[in-house]
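K.L.:
Based on what follows, work out the 3D shape:
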Amino acid sequence: MARRKKGRDLSGWLIVDKPAGLTSATIVNKARWLLDAKKAGHAGTLDPSATGLLVVAFGEATKVLPYVTDALKEYEFTIRWGAATTTDDADGEVTATAPARPDRAAIESALPAFRGDILQVPPAFSAVKVDGERAYALARDGETPELAARPLHVAELELLDCPDADTARLRMICGKGGYVRAIARDLGQVLGCLGHVLTLRRTWSGPFTLARGPVLRWSDDLTREDLEPMLLALEAGLADLPQCRCDPAAAGRLANGNDAAVLSTDADNGEEAWASVAGRPVALGVYKFGMFSPSRVFNLGA
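P.N.:
So this is what the prediction gives:
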């Protein structure tokens, strides 16, 4: 018989402004411990040196994580020109240097090649698996992992500022699986000056943003009393999905994984959506020809 997980049946979201120096997993585990939650997860890892938006899900909200993880995300970052590093950021060892420095016009002219649907080779120090092992583990052992280029959608990439000859500030909106460090590396190579990420901050991801709503500034001395008022309802993570409104009689059918009639909806035929009864989320699934077909059911209790 499987051992039951200890903790509270807590469901919802915690939006954290992650400081530099902590891993995403450290924050998730500490938040779960503080709130005594049975289950927790996060949408999109931030490197330890990166700061900004970390979306933490608890309980039934973890079922929505794939939608948040797959959504577009915005990053603001600074590239330092003149050096390549092992990690493609300032934490790595310098592997090569170059005297050239690009001007604003050169940077602007290079950016269009990195917009739209591109192919990107992940950094050697990344969580991508190579023959069953993480690339970063191979790189730490002194190996050079051979990583295949992966498709990435870059919706926006713009130059914000050139504070000095050695640095440039940029903003990028991209889809799932994008590495800002790889953008810095590849831009440096194209411009003939080499480059790596100096600072990196995620500002929004899917329906969550640092600019709106309760955002928890993480620190080591937080308590449960600090976290609980910051929790958002499960519905907050569904804001980018269309809603299918069903009558109370449909609740039982949906809870058992069966299709149910839809009273009204914002979804197009065949589109992924979420079903609600009296405004309460019941399931995730697909809307087809007036019916909702559930794929994941929310167990929120009475």
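K.L.:
From here on, just use CA atoms for contacts and neighbour counts.
P.N.:
Will do.
K.L.:
what ranges do the helices span in the stretch 101-250 of the chain?
P.N.:
Under the criterion DSSP state H, counting those that start in this stretch, the stretch 101-250 of the chain contains helices at 104-110, 135-140, 180-190, 224-227.
K.L.:
could you redo those helices as TSV and give each row mean neighbour count and distance to Val56?
P.N.:
Converted to TSV, those look like this (neighbours: other CA atoms under 10 Å; distance: least, CA to CA, whole Å):
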stretch	mean neighbour count	distance to Val56
helix 104-110	13	35
helix 135-140	18	24
helix 180-190	22	21
helix 224-227	13	12
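K.L.:
Dump those helices into a markdown table; add distance to Ala37 as well.
P.N.:
Converted to a markdown table, the helices of the stretch 101-250 of the chain look like this (distance: least, CA to CA, whole Å):
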| stretch | distance to Ala37 |
| --- | --- |
| helix 104-110 | 47 |
| helix 135-140 | 30 |
| helix 180-190 | 32 |
| helix 224-227 | 11 |
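K.L.:
quick one more, to check against the first:
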Amino acid sequence: MARKRKGRDISGWLIVDKPAGLTSTAVVNKVRWALDAKKAGHAGTLDPEATGVLAVALGEATKTVPYITDALKAYRFTVRFGQATNTDDAEGEVIATSEARPSDDEIKEALHGFVGEIMQVPPQFSAVKIDGERAYKRARDGEEMEIEARPLWVEELLLTDRPDADTAVLEMTCGKGGYVRSIARDLGKVLGCHGHVVTLRRLWSGPFEAEQGITLDQIDALARTPELDAHLLPLEVGLADLPELKCTAQGAARLRNGNPGMVVPGDVDYGDEAWASFEGKPLAVGRFKAGELHPSRVFNLAD
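P.N.:
Now for the predicted structure:
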């Protein structure tokens, strides 16, 4: 018999401004402890040395994680020219050097090739699976792997600052599955000078912005208090990109049991994905068909 997980049935989102030096999993564990939450997860891993938005979902909000993971995200990062590393960031070993340094105009011109639908090879030190094993585990053993390129949508990639000849600050808006380290590596290759990431910050992810984020010091100070609970955002914030439909009382009863339920028609077409609410509470996500929402996820929120 499975052991029942301890903690509160608490649901919502806590937006953390992640510091450098911690894994995303460590941050989630800290949040779960501080809120005494039974269940928690995050929407989009950040590298240990990266900072910025880490959206932590609690309880029933974990069912909305895919909608944040799939949403556009924005990053600010600094590229160091003249050096390639085995990890494509400053934590790795330098494996190649160059005396060449690009001009601002050369960087801006090269960035055009990284916008739109591009193909990107993840770093050797990444969480992608190769024959069932994480790439970074094999890379730590000194193995060099052929990692298949995968598509990435890049909405925008801009040069925003040039502190010196060795470094450039870029801002990128992209879709799911992007590796900023790969952008820095490949940009260095195109410019003929090598490159790697030295700083990385996620500015926003879907509806969540870094300015909303609470720090780990604040989380420690407010742990297990109502003041920390007050920082929680409601579950439905994670559904900001989907239209909302209001349920009838009968429809709400059916949706709670996982059955199609009647909704008040709204700005959706047949087959569109939407979420349904009743008396201000989110009930389910699903597809709108013939006046009903056919649920794919049902929320079991405590009264």
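K.L.:
Work out the TM-score between the chains.
P.N.:
After superposition, the two chains reach a TM-score (TM-score structural alignment, normalised by the length of the first structure) of 0.96; 300 aligned residues with a CA RMSD of 1.2 Å.
K.L.:
Counting neighbours, what do you get for Met145 of the second structure?
P.N.:
12 (other CA atoms under 10 Å).
K.L.:
residues contacting it?
P.N.:
By CA atoms under 8 Å, 6 or more residues apart in numbering, the residues touching Met145 of the second structure are 124, 135, 139.
K.L.:
which residue lies farthest from the center of the first structure?
P.N.:
Farthest-out residue of the first structure from its mean C-alpha position, per CA atoms, centre = their mean: Ala249, at 36.3 Å.
K.L.:
can you tell me which of the helices of the stretch 101-250 of the first structure comes nearest to Asp259 of the first structure?
P.N.:
Nearest to Asp259 of the first structure among the helices of the stretch 101-250 of the first structure is helix 224-227; the distance by CA to CA comes to 37.1 Å.
K.L.:
where's Pro122 of the first structure relative to Asn29 of the first structure, distance?
P.N.:
27 Å (CA to CA, to the nearest Å).
K.L.:
got it, and Arg3 of the first structure?
P.N.:
Taken as CA to CA, the span from Arg3 of the first structure to Asn29 of the first structure is 20 Å.
K.L.:
These two: who's more crowded?
P.N.:
Neighbours were counted for Arg3 of the first structure and for Asn29 using other CA under 10 Å; Asn29 has more, 15 against 5.
K.L.:
show me the contacts for Ala20 of the second structure.
P.N.:
48-51.
K.L.:
Also Leu53 of the first structure?
P.N.:
Leu53 of the first structure neighbours (CA under 8 Å, 6+ apart): 15-18, 201-205, 209-210.
K.L.:
how about it, secondary structure?
P.N.:
Following DSSP: H, G, I helix; E, B strand; the rest coil, we place Leu53 of the first structure in the strand state.
K.L.:
roughly how far apart are it and Leu210 of the first structure?
P.N.:
Leu53 of the first structure is 6 Å from Leu210 of the first structure, by CA to CA.
K.L.:
what do those two both touch?
P.N.:
15, 17, 203-204.
K.L.:
Going by neighbour count, which of these comes out on top?
P.N.:
Ile15 (25 neighbours).
K.L.:
Relative to Leu234 of the first structure, how far out is it?
P.N.:
Ile15 of the first structure is 12 Å from Leu234 of the first structure, by CA to CA.
K.L.:
returning to what we had before: and of the shared contacts of Leu53 and Leu210 of the first structure, the nearest to Ala106 of the first structure?
P.N.:
Distance to Ala106 of the first structure across those (CA to CA) is lowest for Thr203, with 26.4 Å.
K.L.:
Contacts only, for the residue lying closest to Leu46 of the second structure once chain neighbours are set aside.
P.N.:
Excluding the flanking residues, the one nearest Leu46 of the second structure by CA to CA, 6 or more residues apart in numbering is Ser24, at 6.0 Å. Ser24 of the second structure sits next to 42, 45-48, 54 when contact means CA under 8 Å, 6+ apart.
K.L.:
Could you identify the pair within those that is furthest apart?
P.N.:
Pairwise over these, using CA to CA, the maximum falls at His42 and Pro48, 14.1 Å.
K.L.:
Mark which of the contacts of Ser24 of the second structure are buried, thanks.
P.N.:
Neighbour-count burial (16 or more other CA atoms under 10 Å) applied to these gives 42, 45-47, 54.
K.L.:
From the residues you listed, which land in strands?
P.N.:
Using DSSP state E, 42, 54 are the members of those that sit in strands.
K.L.:
Distance-wise, check Val180 of the second structure relative to Phe278 of the second structure.
P.N.:
Taken as CA to CA, the span from Val180 of the second structure to Phe278 of the second structure is 41 Å.
K.L.:
rewinding a little: out of the helices of the stretch 101-250 of the first structure, which gets nearest to Glu74 of the first structure?
P.N.:
Nearest of the helices of the stretch 101-250 of the first structure (CA to CA): helix 180-190, 10.4 Å.
K.L.:
Just list what that closest one packs against, helices and strands only.
P.N.:
Applying 3 or more CA pairs under 8 Å, 6 or more residues apart in numbering; DSSP states H and E, one finds that helix 180-190 of the first structure contacts strand 73-81, strand 195-205.
K.L.:
so how far does the first one sit from its counterpart in the second structure?
P.N.:
Right, the one you point to is strand 73-81 of the first structure. Taken over the aligned residues, the distance from strand 73-81 of the first structure to the second structure averages 0.4 Å (mean CA distance after the TM-score superposition for the first structure).
K.L.:
In the second structure, what stretch matches that strand?
P.N.:
The counterpart of strand 73-81 of the first structure in the second structure, using TM-score structural alignment, spans residues 73-81.
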